[in-house]
Structure formats: C-alpha cells, structure tokens
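Student: Here you go, sequence then predicted model.
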Amino acid sequence: MDGMSLHDPLFATYVVAASLMILKAVAMSWLTVFRMVRAQGGYRSPEDIRKTPLNPAPDPAQLLPNEGVERIRRIQMNDVENLPYFLVAGFLYVLTQPSLLLAQWLLYGYVASRLLHFLAYFTAQIHDIRATLWTIGSLILVFMTVRTLLAALGA
C-alpha cells in the first residue's frame, strides 16, 4: 500500500464496511428517539417530563421503562461494545495487506453478521440466533486480530 487511499480497493473495502457500521450505530440513536416519541415514554431523565410542545401532557409514568425503547437501547449498547473493536481491528488488518477477496469476505461478513444480529434482536428472536450471529462477528474479529498480531511479530 503506497498510502491509504480510496483508490486502493483494500482500503476502500474497509472504508465501506466501517462507514456502514457507523451509520448503523447512529441509526440506533434515531430509532430510540422515534420509539420514545411514538410511545410517549421510556424517557430517562426527570427533565424529559416537563411540559413542552413535544410533550404537552407530561406524566411521571413516562420515566418508566418501555420495552420497545429499551430493546433499541440494548441493541445500541451492543453496538457500543462491539463497533470500536471492529473499527480498530479492521483498520489494522488492512495494514497487513491481506488478499482483497479475503478482506472483503471478512469485513463484509462482519457487517452482514451485525446487520443480521440487529434484525434478530429487533424482532425478538431467541437468544441462540442472536448468539450465533454475534459469534460469527466475534470470530471474524479474532481472526483479523490474530493475523494482524502475527504479521506485526513477523515484521
């Protein structure tokens, strides 16, 4: 790699995968807000139940947990726990100059596993399905990290 550039297909693959994951994580914030507004509840802070144009009839019950809102928060928390590892591991892995095809399988495979994990969580699928999809993404991260570590030790 002469330098990181979007003209380099390997780096561009990483940028696409990373961008998709960042957009997905940001979308969770918007989805949380959408669900809170629709439910008029699931708020977290006392100031959220002050009378405003968006909340003309505040009620202390609006601070109670709302399962629809909490489900999105759990999905978002899962992203917060996993996305940083992917962003760093994927970037470092690309620096090892793997084959483009392998990098595409790994990086896009991670994206696919996380999107499918979101769908499974969002639609309240059984834990085994979510765990399997999470494991696929986790194993991809482990593989890329170990390969990166071995490349660095061999340098």
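Tutor: Sure thing, it's come through.

Student: Only C-alpha atoms from now on, for both contacts and neighbour counts.
Tutor: Will do.

Student: burial count for Asp48?
Tutor: Around Asp48 there are 17 other residues, counting by other Cα atoms under 10 Å.

Student: Next one: it from Glu70, what distance?
Tutor: Taking Cα to Cα, to the nearest Å as the measure, Asp48 falls 16 Å from Glu70.

Student: Would you mind pulling the contact partners of stretch 1-15?
Tutor: Gly90, Phe91, Val94, Leu95, Gln97, Leu100, Ala103, Gln104, Leu107 (Cα atoms under 8 Å, 6 or more residues apart in numbering).

Student: And here is the other one:
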Amino acid sequence: MVSIDLSNPAVQSYILYSGILGLKLLSVTVLTTRVRMAKKVFANEEDAKKTKGKVKYDDPDVERVRRAHLNDLENIPAFWVLGALYLTTSPAAAWATLLFRVYTVGRVLHTIVYAVKPLPQPARGIAFGIPYLITLYMGVKVVMHYISAFSYILYSAILTLKLLSVTMLTSRVRYSKKVFANEEDAKAVKGKIKFDDPDVEKVRRSHLNDLENIPAFWLLGALYLTTSPWPVIATLLFRVYTAFRILYTIVYAIIPLPHPARSIAFGIPYVINVYMGVQVILHYLSAL
C-alpha cells in the first residue's frame, strides 16, 4: 500500500504548487471576464443587454484568453495527477520540488506571454514546452515504476501521457498544414490564421473528448478502489478502459474509420466509468 507522508518536503511542495496552479487557472476565468467587459462583447444575450454590449463569438482578444484558459485545462489537471502519482515513486525531495516549481513558473509565464502580454514565438513555445516535458518525465517515471503492477496508478499515468500526446498531435497537424489560431504562430512559419480546418478540428474534438472522459476515470477509478473490488476485475476494467481510450483517438484522429468503430471505442470505456460510479454509489448509499 502506497502512503504519502504530509511531513515530506516534496509532498508539501506539491500541495503548495498545486494550490497556486489551481488559483492561477481560476484567475484566467476572471481575465476572460475582464476582456469581455472592456470590449463589451459577450456570448450571451442577457450579458450584452445588461451592459449595452453586443453578442460576438469571434472577438480575437476574448478568444485568445479563452485559448489560454483551454490550454490550462488541457495541461494543469495532468500535472495534478502525474505529480501526485510521481510522489508515490519516492523521488528525491529536492528534485521533485524543483520540478514542481519550474512547472508552475512555466505555466504562469505561458498565460502572461499568451493572453496578457502576447510575445512572438518562441516565447510561448518555451513557456509551454518546459512544463510539458516535466509532466512527460513524471509520467514516464510513474509508468516505469509500476510497469509490472498493472495497477490503477499505472493506467492513470498511461492515460495522462496519452492525453498529453494529443496536444502534440494537434501541433503536428497545424504545422503540416500551416494553419494556426494565433498570429505569432502563423508569422513564425509563414502560415495563415484559420479556425475551421477540418483536420485540425478533428484532432481537437478528439482531445476534447479525452478531457471530457479521462478525468472522470481518474476520479471514479480512485473511488472504486475504496469499495474493495476484486483485484482481477478492477485490473481488467482499468486495462480495458485504457486500451479503448487509446483506440478511440486512433480511429477518430489518426486513421479515421467509419462507424461503429468510434462508437465502440467510446462506448466501452464510457460503460466502465458508469459501472464504477454505480458501484461507488451503491457501496456508500447508506451515507446519504
């Protein structure tokens, strides 16, 4: 049984920087609101009427902040999961603290050079890339540590790395077609601004589907373990869930296949999540 000692400096560092990142993520919501109010452009009619503004879905300044926010949502939860799992591998406290610190600074800088004070590339690329490499490093260390266990921790790490990999897949498609969402990216490679490229949007929808489903697995899988499930069944569920989420991305964004391929690849993990959730509710029903 893995235990986490709250007196461990690495654990305390993780808690501190996770808290900072949580507040940083929430602050971008306020930044989006500030830009909307300053330009009087809104996504809802009731907001526009209240301030005598207008409904507009494609304001470039608002969309830039929203993309920065989405980038946080795509990356910071992965840090929370991988950072916590990484602590279970007993890393050196000084090294773990350095990773957490650099990751946090990088994510804060990413928002600054993206949405607050936009700078030309490679400023944003560096601010994104260093934290990204840190999460990859932690994920690989977790996988290598638990490779023989076939456990919840192992599959959670694999799913997190898989989620992060789709970010790179999106970038690869953008650069291969030279279509971007930000002017500084387009200028760097003499590309163009385009928000509706079908190939890019297909990968982005695949990524969004990951963000809609994999965090639910992280939570429900952990809660399911507290119900003392039969280890063979639990391991099978985790293994099948992971395999089909990977397959989902393949048949959706890499080698698109006709239905019902994607429906099956989506449906089986979905049913597993529902099953675990129901088991948790039934186990703790008397606590209502």
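Tutor: Alright, I've got the coordinates. Keep in mind that this is a model prediction, so the values were computed, not measured.

Student: Can you pull the TM-score for these?
Tutor: TM-score of the superposed chains, computed with TM-score structural alignment, normalised by the length of structure 1, equals 0.82; 146 aligned residues with a Cα RMSD of 2.5 Å.

Student: from the contacts of stretch 1-15 of structure 1, which is closest to Ala27 of structure 1?
Tutor: Leu107 (19.9 Å; Cα to Cα).

Student: For the closest one, list the residues it contacts.
Tutor: Thr13, Tyr14, Ala17, Gly90.

Student: Could I get those in TSV, plus columns for secondary structure?
Tutor: Listed next are these as TSV, based on DSSP: H, G, I helix; E, B strand; the rest coil:
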residue	secondary structure
Thr13	helix
Tyr14	helix
Ala17	helix
Gly90	helix
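
Student: ranking those by neighbours, who comes first?
Tutor: Neighbour max across the contacts of Leu107 of structure 1 (other Cα under 10 Å) = Gly90, 26 neighbours.

Student: Which residue range of structure 1 does stretch 45-63 of structure 2 align onto?
Tutor: Alignment note (TM-score structural alignment): stretch 45-63 of structure 2 is unmatched in structure 1.

Student: go on, stretch 260-272 of structure 2?
Tutor: Taking TM-score structural alignment, stretch 260-272 of structure 2 hits residues 128-140 over in structure 1.

Student: How about residues contacting that stretch?
Tutor: Contacts for stretch 128-140 of structure 1 (Cα under 8 Å, 6+ apart): Leu106, Gly109, Tyr110, Val111, Ser113, Arg114, Leu116, His117, Ala120, Tyr121.

Student: these two touch, right, the fourth one and Ile22?
Tutor: No. Look at Val111 of structure 1 against Ile22 with Cα atoms under 8 Å: they stay out of range, at 10.4 Å.

Student: quick one: the alignment partner in structure 1 of Tyr175 of structure 2 from Leu63 of structure 1, how far?
Tutor: Matched to structure 1 by TM-score structural alignment, Tyr175 of structure 2 sits across from Val37. Note on Val37 of structure 1: its distance to Leu63 of structure 1, by Cα to Cα, is 13 Å.

Student: okay, these two: which has more neighbours?
Tutor: Shown here are Val37 of structure 1 and Leu63; by other Cα under 10 Å, Leu63 has more neighbours (18 against 15).

Student: so what's that one up against?
Tutor: Gly41, Gly42, Tyr43, Arg44, Ser45, Pro46, Ile49.

Student: Now it: closest residue in space that isn't a chain neighbour?
Tutor: Leaving out its chain neighbours, the residue that sits closest to Leu63 of structure 1 by Cα to Cα, 6 or more residues apart in numbering is Tyr43, at 4.8 Å.

Student: Just the buried positions in stretch 227-240 of structure 2, please.
Tutor: Ala234, Thr235, Leu237, Phe238, Arg239 (16 or more other Cα atoms under 10 Å).
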